[in-house]
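Asks: Give me a model of this one.
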Amino acid sequence: MPSRIERKKQKRKKGSFLKKTLMVLAILFIAVAAYAAIQYYQGLQQATPSEEMESDYEFNAPDEKIEGKYNVLLLGVDRRGEEDSRTDTIMIAQYDTKTDETKLVSLMRDSYVEIPGYSKNKINTAFFHGGPELLRKTIKHNFDIDIHYYALVDFKGFEQVVDTIAPEGIEMDVEKRMSQNIGVTLEPGVQNLNGKQLLGYARFRHDAEGDFGRVKRQQKVISKVKDEFTSLYGISKLPKVMGTIQPYIDTNMKMFTAMGLAKDVMLNKSQIETMKIPIDNSWNDPTYQGVGQVLEMDIEQNRQALKEFLGMDENSTNMTTKNEDEEPES
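Replies: You can find the predicted model right below:
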């Protein structure tokens, strides 16, 4: 049986080991926090937005933090003078905080819908007339889907994010030669694309598939970029990416909500489920005076398909809320 002196020595050793362990953990925590802060600042420094993103859009958003399924309206715009009044890309991204499932719906910009307060027109015209709020109302009016947040993203930010997480480019199988109105020339074949080239690939639509082909490529690109984030290198660059993209985004989400959502979605290894509206065999493409060629769809058929895909039917419990005061202000 150990003597009294030996027990004291053992106790001092245990106390010393615990103190050293806590010191090492504290140093590691400080190092990680410092690394993240430096990376975030470097991201901010390398961002070179062509103009300031607007931040005064009206948007009828919830005042409480959402738990469960919530929908984010993702809008892609080009701030370099080509098209800054109508959004080039319209998507609904859904994230479920309970299951970590992510779904992505592409709304074809030529979809012919009723715009509240205006006549029927292409859905991207809603953004031209009333920004994200009128687009939110248009989606609710036509498809009975609630949108909780919006994020307006300058395409230039996408380019810099890709170059940050994949300095050697992202591998893509380019189906055909692409050059018209995308700012780059892409030759067919498997190759690594940098940010500018990948954006051009995602935006190309001057072929027989038109916008349908572009939507397919956009969803493919998003999945590829997400895969890059799940690599060890991609994870290490997440703070820098957040700093890089911040000047290129206008959103009604609080900073901590947006950063948490980005982290949860990008680092989740599960695949993103995708859908496009209008669905197959539910539309035709007439031409109307003053509007041009449109995608005129069976609204009821597409409404039901969209609600089923997003799990927003009448019998489902989609979300709960809690007081936003629990989250730090941005």
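Asks: C-alpha from now on. contacts and neighbour counts both.
Replies: Will do.
Asks: ok, which stretches of the stretch 201-330 of the chain are helices?
Replies: Along the stretch 201-330 of the chain, counting by DSSP state H, counting those that start in this stretch, helices occupy 210-229, 232-236, 238-245, 255-266, 299-310.
Asks: Switch those over to CSV; also include mean neighbour count.
Replies: Listed next are these as CSV, based on neighbours: other CA atoms under 10 Å:
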stretch, mean neighbour count
helix 210-229, 18
helix 232-236, 15
helix 238-245, 24
helix 255-266, 16
helix 299-310, 17
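Asks: out of the ones you listed, which comes closest to Leu28?
Replies: helix 232-236 (15.0 Å; CA to CA).
Asks: circling back: in CSV, list the helices of the stretch 201-330 of the chain along with distance to Glu171.
Replies: As requested, those are arranged in CSV below (distance: least, CA to CA, whole Å):
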stretch, distance to Glu171
helix 210-229, 8
helix 232-236, 15
helix 238-245, 19
helix 255-266, 18
helix 299-310, 29
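Asks: Figure out which of these is closest to Ser119.
Replies: Put simply, out of the helices of the stretch 201-330 of the chain the one that sits nearest Ser119 is helix 299-310, at 15.9 Å, with distance taken as CA to CA.
Asks: now for the closest one, which elements pack on it?
Replies: In terms of contacts (3 or more CA pairs under 8 Å, 6 or more residues apart in numbering; DSSP states H and E), helix 299-310 is packed against helix 124-143, strand 273-277.
Asks: could those go into TSV alongside mean neighbour count and distance to Glu101?
Replies: Output for these, formatted as TSV (neighbours: other CA atoms under 10 Å; distance: least, CA to CA, whole Å):
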stretch	mean neighbour count	distance to Glu101
helix 124-143	20	21
strand 273-277	19	8
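Asks: Would you format those as TSV with distance to Leu193 included?
Replies: Compiled in TSV, the helices and strands packed on helix 299-310 are given as follows (distance: least, CA to CA, whole Å):
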stretch	distance to Leu193
helix 124-143	29
strand 273-277	23
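Asks: Which among the ones you listed is found nearest to Leu186?
Replies: Distances from Leu186 to each of the helices and strands packed on helix 299-310 were compared using CA to CA; the shortest belongs to strand 273-277, at 25.2 Å.
Asks: Need the contact partners of that closest one.
Replies: Strand 273-277 is contacted by residues 102-108, 215, 219, 302, 306, 309 when judged by CA atoms under 8 Å, 6 or more residues apart in numbering.
Asks: Apply 7 Å and report the result again.
Replies: Where contact means CA atoms under 7 Å, 6 or more residues apart in numbering, the residues beyond strand 273-277 that reach it are 102-108, 302.
Asks: Proceed likewise with the subsequent sequence, for comparison:
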Amino acid sequence: MRSERHEYKKQKKKRKWKSVLLILFLLFAGTLAYSYYQFKQGVSQSKGEANIETEEFEFNGEKDQYGGTNILVLGSDARGEEKSRADTIMVAQYHPDKGTYKLISFMRDMYVDIPGHGQNRINAALAYGGPELLRQTLKENFDLDTQYYSIVDFEGFVHLIDEAFPRGVEIDVEKRMSANIGVTLEPGLQRLDGEHLLGYVRFRHDAVGDFGRVERQQKVMKEVASQFTSLQTITKLPKLIGVVTPFVNTNMDTGDMLYMGKDFISKDSRNVETLRVPVDGTFENQRINGAAVLAINLEENKAAIHEFLSK
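Replies: Predicted coordinates for the structure are as follows:
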């Protein structure tokens, strides 16, 4: 009799575990289906509005020597049929073991060696040989490798901001801005939609020029990161990635983006550390063949980059 009761309890426990596993499986399958639906909704929302080049580029990068995943982020200034130079050059690092997020902005007028093309401004590497040549240029000059690349159509930035922050992103605009940005910004603390925020990060027609623009880009990246707390749940992430996907040419797959994005959004602290290259005191303005360039101390900047990434 006792053995029968024991067997009955055993069978009951087994059925209970089967039910739990079935429920977990259904929840998992439902989450995947919902995420895929949201992703496709985002893609459909943006499809037809993107002008990004769809060519798949060869890219032979690797993880850096510190175990981080580095992404070469490029915004291009293509006009008509001319080959595009890089308008914005950044390396974003995600370090899964340390849980850190870092961003390096490279001034586009730095005068460096471009493999196979002699010396030129660093942004010319994109026009000469696509993201792979720019990767090689960073590797040769700074011993910095990148595993992935993302070429971004700035219009995608507008759509992403408007989808993620319907009320806009709070920014303290330091001065009146209007020249060559398509909008007019008045000074003061305010909420900017995607179009006006893009104008803010692209403005450079003042005394500090490109240095001010890079500083504003990093400021906005930090603000957007901190204000992601306004998202109540990570369930919105698949749609956000879907919204921006048509505007990005990248060798990252959707799974990579979801993994990094989920990890970032789910953290209590979303601090993004930033660095500008060249760092202060390591460059001077020069004119070479009639062009204004930044002549830099390579060794000092290389050391600053590696100190920044290794911490």
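Asks: Got a TM-score for the two of them?
Replies: TM-score of the superposed chains, computed with TM-score structural alignment, normalised by the length of the second structure, equals 0.87; 309 aligned residues with a CA RMSD of 3.0 Å.
Asks: re earlier: which stretch among the helices and strands packed on helix 299-310 of the first structure approaches Val174 of the first structure most closely?
Replies: Closest approach to Val174 of the first structure among those is made by strand 273-277 (20.3 Å; CA to CA).
Asks: To Arg4 of the first structure, which of the helices of the stretch 201-330 of the first structure lies closest?
Replies: Go through the helices of the stretch 201-330 of the first structure one by one with CA to CA and the one that ends up closest to Arg4 of the first structure is helix 232-236, at 50.0 Å.
Asks: Outside of the closest one itself, list whatever touches it.
Replies: Contact with helix 232-236 of the first structure is made by 165, 228-229, as judged by CA under 7 Å, 6+ apart.
Asks: mind redoing it with 10 Å?
Replies: Residues outside helix 232-236 of the first structure that contact it (CA atoms under 10 Å, 6 or more residues apart in numbering): 35-36, 39, 164-166, 225-230, 241, 263, 266-267.
Asks: gap between that helix and the chain center?
Replies: Taking the mean of its C-alpha atoms, helix 232-236 of the first structure sits 18 Å from the chain's own mean (CA atoms, centre = their mean, to the nearest Å).
Asks: once the two are aligned, what's the mean deviation for it against the second structure?
Replies: On superposition with the second structure, the mean distance recorded for helix 232-236 of the first structure (mean CA distance after the TM-score superposition for the first structure) is 3.6 Å.
Asks: What strand or helix carries Leu27 of the second structure?
Replies: Here Leu27 of the second structure is covered by helix 2-46, with elements defined by DSSP states H and E.
Asks: relative to helix 254-266, how tilted is that helix?
Replies: For helix 2-46 of the second structure against helix 254-266, the angle by axes from the mean of the first three to the mean of the last three CA atoms, to 10 degrees is 100 degrees.
Asks: can you give me how far helix 2-46 of the second structure is from the chain middle?
Replies: Using CA atoms, centre = their mean, the mean C-alpha position of helix 2-46 of the second structure is found 35 Å from that of the whole chain.
Asks: what do you get for stretch 273-291 of the first structure?
Replies: 23 Å.
Asks: Check stretch 222-240 of the second structure too.
Replies: So, by CA atoms, centre = their mean, the centroid of stretch 222-240 of the second structure is 14 Å from its chain's centroid.
Asks: out of the helices of the stretch 201-330 of the first structure, nearest to Pro49 of the first structure?
Replies: Evaluated with CA to CA, the helices of the stretch 201-330 of the first structure place helix 238-245 nearest to Pro49 of the first structure, the distance being 9.6 Å.
Asks: Determine how far that closest one lies from the middle of the whole chain.
Replies: Relative to its chain's centre, helix 238-245 of the first structure lies at 14 Å (CA atoms, centre = their mean).
Asks: again with stretch 70-78 of the second structure
Replies: Stretch 70-78 of the second structure has its C-alpha centroid displaced from the chain centroid by 9 Å (CA atoms, centre = their mean).
Asks: May I see the buried residues of it?
Replies: Along stretch 70-78 of the second structure, these residues count as buried under the neighbour rule (16 or more other CA atoms under 10 Å): 70-76.
Asks: Tell me the one of those nearest Asp153 of the second structure?
Replies: Distances from the buried residues of stretch 70-78 of the second structure to Asp153 of the second structure were compared by CA to CA; the smallest belongs to Gly75, at 6.5 Å.
Asks: Give me the next element, helix or strand, following the helix or strand in which the closest one is found.
Replies: Secondary structure from DSSP H and E places Gly75 of the second structure in strand 69-76. In the C-terminal direction, the helix or strand that comes right after strand 69-76 of the second structure (DSSP H and E) is strand 86-95.
Asks: sorry, back to before: of all the helices and strands packed on helix 299-310 of the first structure, which one is nearest Phe256 of the first structure?
Replies: Comparison of those against Phe256 of the first structure by CA to CA identifies helix 124-143 as nearest, at 21.0 Å.
Asks: mean deviation (superposed) between the closest one and the second structure, please.
Replies: Helix 124-143 of the first structure: mean distance to aligned residues in the second structure after superposition is 1.0 Å, counting by mean CA distance after the TM-score superposition for the first structure.
Asks: quick check: angle from that helix to strand 89-96?
Replies: Using the same axes, to 10 degrees, the inter-axis angle of helix 124-143 of the first structure relative to strand 89-96 is 40 degrees.
Asks: related to what we said a few turns ago, which one, of the helices of the stretch 201-330 of the first structure, ends up nearest to Thr48 of the first structure?
Replies: helix 238-245 (8.8 Å).
Asks: Show residues contacting the closest one.
Replies: Taking CA under 10 Å, 6+ apart as the criterion, the residues outside helix 238-245 of the first structure that touch it are 35-49, 153-154, 156-165, 229, 234-235, 258-259, 262-263, 266-267.
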